[in-house]
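Asks: Quick one: sequence and predicted model below, then my questions.
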Amino acid sequence: MSSNQLKAPFQYEKIPLKNVTVDNKKKAKNMSNTLKRLWNYLAAEKGKLILVILMVTISSGLGLLGPFMVGMAIDDYIVTQEAAGLGMLLVGLIIVYLFHSLSIFLQNYWMIGIAQNTVYTLRKDLFKQFHRLPISYFDKRQYGDLMSRLTNDIDNVNNTLNQSVIQIFASVLTLIGTVAVMLYLSPILTVVTMSVIPAMFLAMRWITKRTGPLYKLQQNDLGEVNGYVEEIVSGQHIVKTYSQEEKVIRGFEKRNHSLKQTGFWALTIAGFIPKIMNMLNFLSFALIALVGGILVIVYDQQLVTVGIIVIFTEYARQFTRPLNELSNQFNLLLSAIAGSERVFQVMDETIEEIDETNAIEMENTKGTIKFDHVTFGYEDTAILKGISFEANPGETVAFVGHTGAGKTTIINLISRFYDYNTGKITLDGIDLKTIKRSSLRQHMAFVLQDPFLFHGTIRENIRYGRLDATDTEVEAAAMDANAHDFIVKLPNSYDTILDQDGSGISQGQKQLLTIARALLAAPSILVLDEATSNIDTITEMKIQEALKRLMVGRTSFVIAHRLNTIQEADTIIMLEHGEIIEQGNHDELINQKGSYYGLYKGQIQ
């Protein structure tokens, strides 16, 4: 795709703090759906989940048994000053806490495995989805934001699964067990202990109604920061060329400030939870000690014993601790759900193959491409209007015109990166929309204005055109592309490792490697997007020679800005505002003395 098609940055909806509570109902609806989808991933580990649930149940039960045994020891042995049997009780207490620790270790060990497998599958599915989405999806979004969904958002899910799932389940079990034992021991002290719940509920409700949307906004702002950084780092040469350092710094500061603000308020409001819980915990201790002491004195330990008061002080902590953990884990859960929603948003996008249920495979093609009154527009903007032309096997068709005339759009339609609105495009008489995209592109190769190479060896980059090619075929393609001579002079020849995007070799050498890649693919249809721009004269001659070899016997489409490179084309199509205004070979268009003639004369003067 040519560089003049800029990606539109993804626009995020800002949620003002004062309106956070208004958006919560919509958030809750999304939360339910997101949790259900996350559960579908977790359900793949049912066996381990059952073991985790069993260990959580055992650890919760043993956690309740320990304080109960301590209270019984006080009433049965310490208050009565009976030493017989105390030793066995202490041994039993040690065994209880040893098994309690072992059950906690096992549940954490198995849960880590479940979380890692779940996140592995989620990350794999998201990456796979990226490769099923159409080019139009990526044209409208910042790459850094998409990368953030694959890294930061999924890491958020990973951290929450490791921490929250066990804590939430254990807290619920501990809470139920604690209340049951407390009611058995003393209904009066149970009511006293639970008197703090209304205040706790109101506080948690106020906090979580604000933290949910804030966590979602924080993830969005983080994605925007990542997208901006990726864009600016990639365009660092342009930034410095136009001395725009201060502008991009201000742009980053604006986005960074927004992230700081949302992060500050999300963490600040969430930070109220432990303070409130500690205050209510101390209040609960004080009430139990006060009421329990009065009951012991007034009723002479008939209603409540000293051991029961000790048990209740421990159970009061165990009662408020699960509530505290539930509140904290719920906030972590909200953060993970915010990340999960962003992941599932990508997964819910319409994939490129959705309209190919009955599309056909095309094993061979002659390469006859015909446009018949084709119109196309990006959303509400008309780009192409009534385009008609035909390219026969082995012919070269060149597109010329000013920026925005529709040259790249025609190439996008031929490649089915986009589908046309009306009219018809055929390949060998078959409607392009009825041919599977993967099948169509197997017969195509691209040599673009900005050559792209992957991190890896030169041999691997050339072999990308056909993965089953032998080393001999790779080297033969490099020779035909005039790349062999410079490759063998490199330190490790074909096994020289290129840095990301091929840094370490010149622009012209990169282009020669992409031509070698296209030659190895042996396509029937070739697309050239100003493949010799910004290249020195000697390298341009090598590239032109290699391109001539590449184009022999292939239907070629060339986007040209320098008209001296397309004079031998069979058909030159002059575009203006999405319409064909002139069509013919070079000599015919020169003799017409129209727009092409004026453009050509302007370039050679």
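Replies: Happy to help now that I have it.

Asks: going forward, measure contacts and count neighbours with C-alpha atoms only.
Replies: Noted.

Asks: Pull the residues that contact stretch 578-594.
Replies: The contact list for stretch 578-594 (C-alpha atoms under 8 Å, 6 or more residues apart in numbering) reads 382-387, 404-406, 567-575, 595-597.

Asks: In the stretch 401-550 of the chain, what residue spans correspond to helices?
Replies: Counting by DSSP state H, counting those that start in this stretch, the stretch 401-550 of the chain has helices at residues 407-414, 437-441, 458-463, 471-480, 484-488, 507-521, 537-551.

Asks: so what does whichever helix in the chain runs longest touch, helix or strand wise?
Replies: Longest helix of the chain, by residue count under DSSP state H: helix 86-130. The contact analysis (3 or more C-alpha pairs under 8 Å, 6 or more residues apart in numbering; DSSP states H and E) places helix 86-130 against helix 24-42, helix 46-73, helix 154-185, helix 306-347.

Asks: Tell me which residues are up against the first one.
Replies: Under the contact criterion C-alpha under 8 Å, 6+ apart, helix 24-42 has outside partners 114-115, 118, 121-122, 209-210, 212-213, 337, 340-341, 344.

Asks: A further structure is provided below for comparison with the first:
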Amino acid sequence: MSDPNDVTAGERADDSELQAQAKVEERPRPGGGPAGGLAMPTEKPKDLLGAARRIVGALRTDRIWVLVAVLLGVVGTVLTVIGPKMLGNATNIIFDGLVGRELDPQMTREEWIDALRASGEHTRADTLEGMPNLVPGQGVDFDRLAASLGIVVVVYACAFLFTWLQGRITTTVVQQVVFRLREQVETKLNRLPLRYFDRQARGEVLSRVTNDIDNIAQSLQQTLSQLITSVLTVVGVVAMMLWISWQLALVALVTIPLSAVVVGQIAKRSQPEFVEQWKRTGTVNSHVEEMYTGHDLVRVFGHEQAAVDTFQEENERLYRASFRAQFITGTIQPVMGWIANLGYVAIAVLGALRVASGTMSLGDVQAFVQYSRQFSQPITQIASLMNLMQSGAASAERVFDLLDADEEDADPRAPETLGPVSGRVAFEDVSFSYTPERPLIEDLSFVAEPGQTIAIVGPTGAGKTTLVNLIMRFYEVQGGRITFDGTDTRHLTRGELRSNIGMVLQDTWLFGGTIAENIRYGSHREVNDADLVAAAEATGVDPFVRTLPDGYETRMDDEGTDGTAVSAGEKQLLTIARAFLADPAILILDEATSSVDTRTEVLVQDAMNALRKGRTSFVIAHRLSTIRDADVILVMESGAIVEQGNHADLLAAGGAYARLYQAQFAAAAAEVE
């Protein structure tokens, strides 16, 4: 079997007109051809707070470790917060010693205070009154100072250790959250219906899966640990400032509402810019991906400059959105620093006055100044983290939009099972449309008997590939039913249904791996080398593989092999060998010989004839010469079967098939002339 992702290309190739209109009506698709525009309407944030709550909710699985990280943060913050107060005590020891050695030891501290007041030196008296540990005539107590500084060193070392452990645990938790998020996205992608990918540019989907998830990881990593520490630091510092001096604490706390107003106003302006930034990132990625995968076509039609111009236009839009987002949020930190400096100046002046008045010690003022810095720093960090938090929330919103997209209808809870498969497929009054406003297939009925080859022909947009997609249940019928050996396909699991179907598409799809691995991809059973080679020989793959340096172990992908050219026809042969090895009951060939040359087409047709024996086959063909031997030919126009029969009968009838046939061969004759 071929991979389901192949169908997208076939769908676009055959029903392009109808699906294109559906895409335009339902959602403008970013991206376009080499010269196509990529303009997108400006999106407003939907529910960034809700996205942030969902990210926080994802942490519940690791809530024990989150709690441990919080406790470590609390301990580390407490130790960090009490450090300045202890350092202030060391400053008091030094200051007491410096002042005390200048005083006559014959008098006590109280006597010196009284003497100073008696002489009118009230300021000095107040200062001495605020130094309860001063001993006249005694210098600096270095033993006491060393003990105090030693405790400070131990406290800061322990604070570092606890903070480091918190950071380590937080990193682990964040990576586990992102790991699970990637798993959810990968699982979601496998459950999304084909219509989702038809309406989304590939680069846009890839941007959400890669760039946006990486941005969430970076935002969580850089904000979660710092945010916890910053909040705890603010709480601890406020408590210490109130303990030391509630009057100075009020001065420091005045900056909080002012800062909150500033941050709120800046965040209100920057958030839409972040949404626009990541939307533009997806648009640029989409354009680059399309230009890279289709660069041959771009060169053939001479659209290199148009592609560059489109890229420059979208890159300029991304630049402007990124610049506005980063510039606006970049003003938070300097504005917060200016507000903090105002508070710092006020605290320094008032603290000096209180030391002079004896109501505070010099060490307490020093500690308070440090606390004022510690107080403003985490607030400034929280404000600057708004940049990352908003960016991460915008990316989370985009990822959750993908996770919330409508999925395929669930398989039945009690599915039916198929017995020995004969391959009878019946359409019974089937109706389907991509958009309600434009019906495509209405009340279509036909039967493909076991072993028959059903060819489906018609102009582009007639509904040929849609018919195949309904058989595969890539889309669900909206009326009637499709039966497989008498069983409604909706009563089967998709896995069981598709395991009995092999598909070869017009556009080849090969993954990064060896040729042998690519051929084995479609088989649901263990395949030995003999079976693999037999399938390769039957489909004309073996001769050219033998010429490759590493044979079946040659590594390749959709772009070719490692240093060895493989033609488009040879790639198609590989996909045919893949379907051959799968040994399906039903075979679907969507213009499988369109990319091969005449000689290779003969080989492929021989392989297809062998492959179709005993199997019900659906062949979508534009070259009518390739389906002359089909048992039944269905001629479709506008989603309806207008004729059916074999090649000879349809030609004799002189209807739509005859006109198609004559027009095709008349065009070929005109080209020869």
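Replies: Arrived safely. A quick note: this is a predicted structure, and the numbers were derived from the prediction, not measured.

Asks: so where do the helices sit in the stretch 251-400 of structure 1?
Replies: Using DSSP H, counting those that start in this stretch, helices in the stretch 251-400 of structure 1 cover 272-299, 306-347.

Asks: who touches stretch 251-269 of structure 2?
Replies: Here stretch 251-269 of structure 2 has contacts from 328-329, 331-332, 335-336, 339-340, 343-344, 346-347, 372, 383, 386, using C-alpha under 8 Å, 6+ apart.

Asks: cool, stretch 50-63 of structure 1 as well?
Replies: Residues from elsewhere that reach stretch 50-63 of structure 1, judged by C-alpha under 8 Å, 6+ apart: 96-97, 99-101, 103-104, 106-108, 110-111, 166, 169-170, 173-174, 177.

Asks: what does it correspond to over in structure 2?
Replies: Counting by TM-score structural alignment, stretch 50-63 of structure 1 pairs with residues 67-80 of structure 2.

Asks: Same check on stretch 330-346 of structure 1?
Replies: Under TM-score structural alignment, the match for stretch 330-346 of structure 1 is residues 386-402.

Asks: Stretch 241-250 of structure 1 now?
Replies: Alignment of stretch 241-250 of structure 1 against structure 2: residues 300-309, by TM-score structural alignment.

Asks: now stretch 113-132 of structure 1
Replies: Going by TM-score structural alignment: stretch 113-132 of structure 1 matches residues 172-191.

Asks: what about the matching stretch, how far off from structure 1?
Replies: Aligned to structure 1 and superposed, stretch 172-191 of structure 2 gives a mean residue distance of 1.1 Å (mean C-alpha distance after the TM-score superposition for structure 1).

Asks: can you check stretch 223-239 of structure 2 too?
Replies: Mean deviation for stretch 223-239 of structure 2: 0.9 Å (mean C-alpha distance after the TM-score superposition for structure 1).

Asks: Now do that stretch: which range of structure 1 does it align onto?
Replies: Stretch 223-239 of structure 2 maps onto residues 164-180 of structure 1, going by TM-score structural alignment.

Asks: and the helices of the stretch 401-550 of structure 1, which is most packed in?
Replies: helix 507-521 (a mean of 25; mean count of other C-alpha atoms under 10 Å).

Asks: List the contacts of it.
Replies: Defining contact as C-alpha under 8 Å, 6+ apart, one finds that helix 507-521 of structure 1 is touched by 445-447, 451-453, 458, 461-466, 469, 473-474, 477-483, 486, 502, 531, 535-536, 539-540, 543, 546-547, 550.

Asks: And for stretch 343-356 of structure 2?
Replies: With C-alpha under 8 Å, 6+ apart, stretch 343-356 of structure 2 has contacts from 123-124, 126-127, 130, 248, 251-252, 255, 360-362, 365, 369, 372-373.

Asks: follow-up on the earlier one: tell me how far the longest helix of structure 1 lies from the chain's centre.
Replies: How far helix 86-130 of structure 1 lies from its chain's middle: 28 Å, per C-alpha atoms, centre = their mean, to the nearest Å.

Asks: ditto for stretch 396-416 of structure 1
Replies: 31 Å.

Asks: repeat for stretch 369-385 of structure 1
Replies: On C-alpha atoms, centre = their mean, the centre of stretch 369-385 of structure 1 falls 32 Å from the chain's centre.
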